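Participant: just to be clear, the model below is a prediction. Sequence and coordinates:
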Amino acid sequence: MRSDIITASCHDIDQEFPALVLAAGASRRFGRPKALLSLSERPEKTGQGRTLLDCAIGQGRLLSTDVRVVCGAWYPLVRFRCRAQPSRWVPVADWELGMAASLAAGIRSLGPSVKGVFVLVADQPLLDRQALKAFGDAARCFPRQPAAADYGRHPGVPAYLPRWLWPEVLTLEGDRGAGRILALANATRLDIPGVRDDIDTPEDWQRIRKAISQTSQQARQFPG
């Protein structure tokens, strides 16, 4: 086992289709670690609330039992503040180099039996759960076909990267994801509501937290 990979749980691991949650950035535009933002309406009343990263780990579990968090700038703080624990924490020593370094670290943490990997980010809390699960099911049915969320002009995260595409992903540099590679590979694009609701600024967070609050109120009024 590589020394820079920290195992939190080693049972019930999905060996063929793991999920990576990319959460290594410094959140410079936001001004503090986005991964630790509380989703609770009144965390001062309930103690440390469920965080954005907790939410992202839950999203990953809709795709795989093996969910790995790729971390960097705020590690190990994020580990200790998370309620949900992933299968593995994968620290990135060169996280300052951007998303490409995070993707590379995550992929290099995977074993030889893996057929493909799901990739998510930690700041899309409004992803539709049913659409996300359907995305995972579709990727497993066609494990050699790249797939990604449809952003209109380009594919993006959440994404599924089959193993044959990894060598190209490992050539990426800087703060670039695999969107261009997915486009050139004719990735299947799926509609996943909520993909455009990511959090870059405090204003984004206020808008999205309001939407989360409204959804929670509706769930309490009309329980399933």
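Facilitator: Everything's here; your move.
Participant: only C-alpha atoms from now on, for both contacts and neighbour counts.
Facilitator: Will do.
Participant: which residue is the nearest non-sequential neighbour of residue 51?
Facilitator: Nearest non-adjacent residue to residue 51, counting by Cα to Cα, 6 or more residues apart in numbering: residue 38, 4.4 Å away.
Participant: putting a second one here so we can go through both:
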Amino acid sequence: MVGRSDARGPRRDEAARDPTRASAGGGAPPGARGDVVQLSRTPGPSPAAVAGLVLAAGAGRRYGRPKALVRHRGSLLVERAVRTLVEAGCGPALVVLGAAADRVRADADLSAARVVGNPRWATGMGSSLRVGLRALAGTEAVAVVVLLVDMPGVSAEAVRRVAADATPACLATAGYGPGRRGHPVLLGREHWAGVCASAVGDSGAGGYLRQRLARVRIVPCADVADDADLDVPPAEAAAPDADGRPGRG
């Protein structure tokens, strides 16, 4: 997630996994997007409410199919992500779908979550983040935990740690060793509008967090979670590279 690169430099997927790394993807300037919203509603009387948000709209081109539909250890990745957030106590739990949304709705048990669609999913993860935050604007959540669909090693305990002591002003990310930050990410409600305005391409909340590193709480999670994503199918990941080295697992 954070600090991973090969001889060719960081890949686009790696930039997406690290919430504070600059994205290699492009995108229209914030002022040119019609879906940037104002999130000004004041939370209601439930100050401890922390929502959960799963970003599951991508096509999974390198994997060969949308990762929401990938089965891993008996369940679909999107089901596992929702279950992780619910077991951690997040509520409401919300899933953003895009590619193959109808099939995901048909095949996955998402009864524990609210499902919203992102018609602009092909523009990158940033658009899905904006859709999710907009959908949560009408809730009483003081903060939201953001989780990517392709990280089955992120545990409910990691989510609980990151979400602990959430406030409307908080910012936090999981830590996986020196200099390695990643998901889950906690965004206090006061930051949602700013994140929406800065989320471009596949950067998600990365640009916003990089500008506020001194305020971001790093929560050690390496002992309870694995931040590796399922970037390619297992057989391809195990195959050796051209130089004979094993592929990424």
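Facilitator: Happy to help now that I have it. Note that the coordinates shown come from a computational prediction; the quantities given were computed from them, not determined experimentally.
Participant: picking up where we left off before, now which residue in structure 2 aligns to the residue nearest to residue 51 of structure 1?
Facilitator: Aligned counterpart of residue 38 of structure 1 in structure 2: residue 71 (TM-score structural alignment).
Participant: isn't that match up against residue 77?
Facilitator: Yes. Between residue 71 of structure 2 and residue 77 there is a contact under Cα atoms under 8 Å: 6.1 Å.
Participant: just to revisit the earlier point, and for the match of residue 38 of structure 1, the neighbour number?
Facilitator: Residue 71 of structure 2 has 13 neighbouring residues, counting by other Cα atoms under 10 Å.
Participant: cool, and residue 162 of structure 1?
Facilitator: Residues lying near residue 162 of structure 1 (other Cα under 10 Å) number 20.
Participant: check the one 3 residues further on too.
Facilitator: Other residues within reach of residue 165 of structure 1, judged by other Cα under 10 Å, total 17.
Participant: counterpart of it in structure 2?
Facilitator: For residue 165 of structure 1, the equivalent position in structure 2 is taken to be residue 191, counting by TM-score structural alignment.
Participant: distance check, its match against residue 172 of structure 2.
Facilitator: Distance of residue 191 of structure 2 to residue 172 of structure 2, given as Cα to Cα, to the nearest Å: 12 Å.
Participant: quick check: the residue nearest to residue 51 of structure 1 vs residue 135 of structure 1, distance?
Facilitator: Residue 38 of structure 1 is 27 Å from residue 135 of structure 1, where distance means Cα to Cα.
Participant: now swap in residue 91 of structure 1 and tell me
Facilitator: Residue 91 of structure 1 is 27 Å from residue 135 of structure 1, by Cα to Cα.
Participant: number of residues surrounding the nearest residue to residue 47 of structure 2 once chain neighbours are set aside?
Facilitator: Nearest residue to residue 47 of structure 2 in three dimensions, chain neighbours excluded: residue 142, at 6.2 Å (Cα to Cα, 6+ apart). Neighbour count for residue 142 of structure 2, taken as other Cα under 10 Å: 24.
Participant: next one: the one 4 residues further on
Facilitator: Using other Cα under 10 Å, residue 146 of structure 2 has 24 neighbouring residues.
Participant: can you find the partner of it in structure 1?
Facilitator: Aligned partner of residue 146 of structure 2 by TM-score structural alignment: residue 119.
Participant: superpose on structure 2 and give me the mean offset of the host helix or strand of that match.
Facilitator: Using DSSP states H and E, residue 119 of structure 1 falls within strand 116-121. For strand 116-121 of structure 1, the mean deviation from structure 2 after alignment is 0.9 Å (mean Cα distance after the TM-score superposition for structure 1).
Participant: so for the helix or strand following that strand, what gets flagged as buried?
Facilitator: Following strand 116-121 of structure 1 in sequence order, the next helix or strand is helix 129-141 (DSSP H and E). By 16 or more other Cα atoms under 10 Å, the buried positions in helix 129-141 of structure 1 come out as 129, 131-133, 135-136, 139-140.
Participant: residue range for the next helix or strand after helix 129-141 of structure 1 in structure 2?
Facilitator: Moving toward the C-terminus from helix 129-141 of structure 1, the next helix or strand (DSSP H and E) is strand 147-150. Strand 147-150 of structure 1 corresponds to residues 172-175 of structure 2 when matched by TM-score structural alignment.
Participant: the matching stretch vs structure 1, average distance?
Facilitator: Mean deviation for stretch 172-175 of structure 2: 1.2 Å (mean Cα distance after the TM-score superposition for structure 1).
Participant: tell me where structure 1 has helices.
Facilitator: For structure 1, applying DSSP state H gives helices covering 43-46, 52-61, 77-81, 99-108, 129-141, 166-169, 179-184, 202-221.
Participant: what helices and strands are in contact with the fourth one?
Facilitator: Right, the one you point to is helix 99-108 of structure 1. Contacts defined by 3 or more Cα pairs under 8 Å, 6 or more residues apart in numbering; DSSP states H and E place helix 99-108 of structure 1 against strand 19-23, strand 67-71, strand 88-91, helix 166-169.
Participant: if anything else comes up later, I'll come back, but that's it for now.
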